[in-house]
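> Here is a sequence together with a model predicted from it:
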Amino acid sequence: MNPPKKGKQGTRGAKQIVDENIETLKFYRNCALGTTVFAFIIMQFLYSSFSVLFILSCIVQFGAYKFMVYMSKATYSESGQLLDSGVDLNMTGGIAEHVKDVILLTSICQVTSLISYYFWLMWLSGPARAFYLLWKNVLGPYFFQSPPAQPEMDEKKQKKLERKMKRMQR
């Protein structure tokens, strides 16, 4: 194992981001298609039909994949020069990380639901995590923030304010 490098982490170029985005999209496309086709074939042999949740999961996977394609779309000039690499899908802490989690969670639910339909309940962990992140990052700090502190005034300003208040009371 290599020791961590000291100093600033190197940045990646736009061309490298585009190449990594293509590989990431390929992986998640294959993951979604592979599990969907596998689950569909097994459902046809075992149950001779498929459930509404399976159809909904296919729609969710397709939508999540298309959203990732939209986010990572690179723009080129008329001469073919790369102008914008799109969003880096491998960036930690970004929205793409959550979209990738949705694809993986849905794939796991599709395959494990072949054992029992109760495995579809795992799908509820997605909205639960979304609510947790919303509470942690937006709602919790908003509701539990401390009131703004009153700025400390020196004696001169305090006396001036008191005189002004006395004049207003007259």
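Ah, there it is. Numbering: from 1, shown residues only.
> can we go C-alpha only for contacts and neighbour counts from here?
Fine.
> ok, now how distant is residue 22 from residue 89?
Counting by Cα to Cα, to the nearest Å, the separation of residue 22 from residue 89 is 9 Å.
> adding another structure so you can compare the two:
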Amino acid sequence: MPPPPKGKAPTKGAKQILVENSATVNFYRNMALGATGFYGALTLALYTDNLTAGIIFINVLVLTIYIGCYQIMKYISRPTYTENSQLIDPGLDLNMEGGMGEHVKDIVILTAITHVLAVVSNYFWLVLLLLPLRAFWLLWTNILGPWFFQEAPQDTEQDEKKRKKMERKMKRYQQ
């Protein structure tokens, strides 16, 4: 394992983040369109007689996931400009490791893979159940788990003084 790099980690410039965000949004939009087109073309060509209300509903759900993820990526990477058209803020970096953009991109990838695999068998739609499991896992590890298992706060010096003062008052009242 190589030693960690020395010094400050290099940062991206605002214009670089803006360009990368635009490329990322376009890439994942094209991924969703490609998976939808592939599934639609093969399903209509080979399995038209097997289309049921359930399959149509799942496809509408998948399209809703794609549109929602696309809109989220567009929203969180929206740049802010001054009145003079100067870039103030490039928006959230979608390619930042561990960021919100990474989770949204994971959803698009899983959905596209499921959409393409569903051409082979409808049982592959069950892979979409990994989305709520992942959401619960993130909720547990980042919010609920630390909240449930946090240690009790330690007594500070001031709390100790207050406790002794209350003990003295109680002794006075008891006598």
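Yep, it's here. If you're wondering where the values come from, they're calculated on a predicted model, not measured in any experiment.
> circling back to that earlier point, out of residue 22 and residue 89 of the first structure, which sits in the more crowded spot?
For residue 22 of the first structure versus residue 89, neighbours defined as other Cα atoms under 10 Å are more numerous around residue 89 (23 against 15).
> Determine which residue in the second structure is aligned with the more buried one, please.
Matched by TM-score structural alignment, residue 89 of the first structure corresponds to residue 94 in the second structure.
> need the contact list for that match.
By Cα atoms under 8 Å, 6 or more residues apart in numbering, the residues touching residue 94 of the second structure are 21, 24, 73, 77, 100, 101, 102.
> could you redo the last one with a cut-off of 10 Å?
For residue 94 of the second structure, the contact set (Cα atoms under 10 Å, 6 or more residues apart in numbering) comprises 17-18, 20-22, 24-25, 73-74, 76-77, 100-105.
> Shouldn't it be within a strand?
No. Per DSSP: H, G, I helix; E, B strand; the rest coil, residue 94 of the second structure lies outside any strand segment and is coil.
> sorry, back to before: between residue 22 and residue 89 of the first structure, which contacts overlap?
Common contact partners of residue 22 of the first structure and residue 89 (Cα under 10 Å, 6+ apart): 69, 72.
> Helix or strand for the residue nearest in space to the middle of the second structure, just tell me which one.
The residue lying closest to the centre of the second structure (Cα atoms, centre = their mean) is residue 103, at 2.8 Å. Per DSSP states H and E, residue 103 of the second structure falls inside helix 100-117.
> For that helix, enumerate the helices and strands it packs against.
Contacts defined by 3 or more Cα pairs under 10 Å, 6 or more residues apart in numbering; DSSP states H and E place helix 100-117 of the second structure against helix 14-46, helix 53-76, helix 130-139.
> if we go to 6 Å?
helix 14-46 (3 or more Cα pairs under 6 Å, 6 or more residues apart in numbering; DSSP states H and E).
> sorry, back to before: kindly provide the distance from the residue opposite the residue nearest to the centre of the second structure in the first structure once aligned to residue 156 of the first structure.
For residue 103 of the second structure, the aligned position in the first structure is residue 98, judged by TM-score structural alignment. Plainly put, residue 98 of the first structure is 55 Å away from residue 156 of the first structure if you go by Cα to Cα.
> circling back: who touches the residue nearest to the centre of the second structure in this structure?
Contact analysis of residue 103 of the second structure by Cα atoms under 6 Å, 6 or more residues apart in numbering lists nothing.
> filter the contacts of residue 94 of the second structure to the buried ones?
The neighbour-count test (16 or more other Cα atoms under 10 Å) marks 17-18, 20-22, 24-25, 73-74, 76-77, 100-101, 103-105 as buried among the contacts of residue 94 of the second structure.
> Out of those residues, give me the two with the largest separation.
Spanning the widest gap among those are 18 and 103, at 18.9 Å by Cα to Cα.
> sorry, back to before: with respect to residue 173 of the second structure, which of the buried ones among the contacts of residue 94 of the second structure is nearest?
residue 100 (58.3 Å).
> Without its sequence neighbours, what residue ends up closest to that closest one?
Leaving aside its chain neighbours, residue 100 of the second structure sits nearest to residue 94 (7.3 Å; criterion: Cα to Cα, 6 or more residues apart in numbering).
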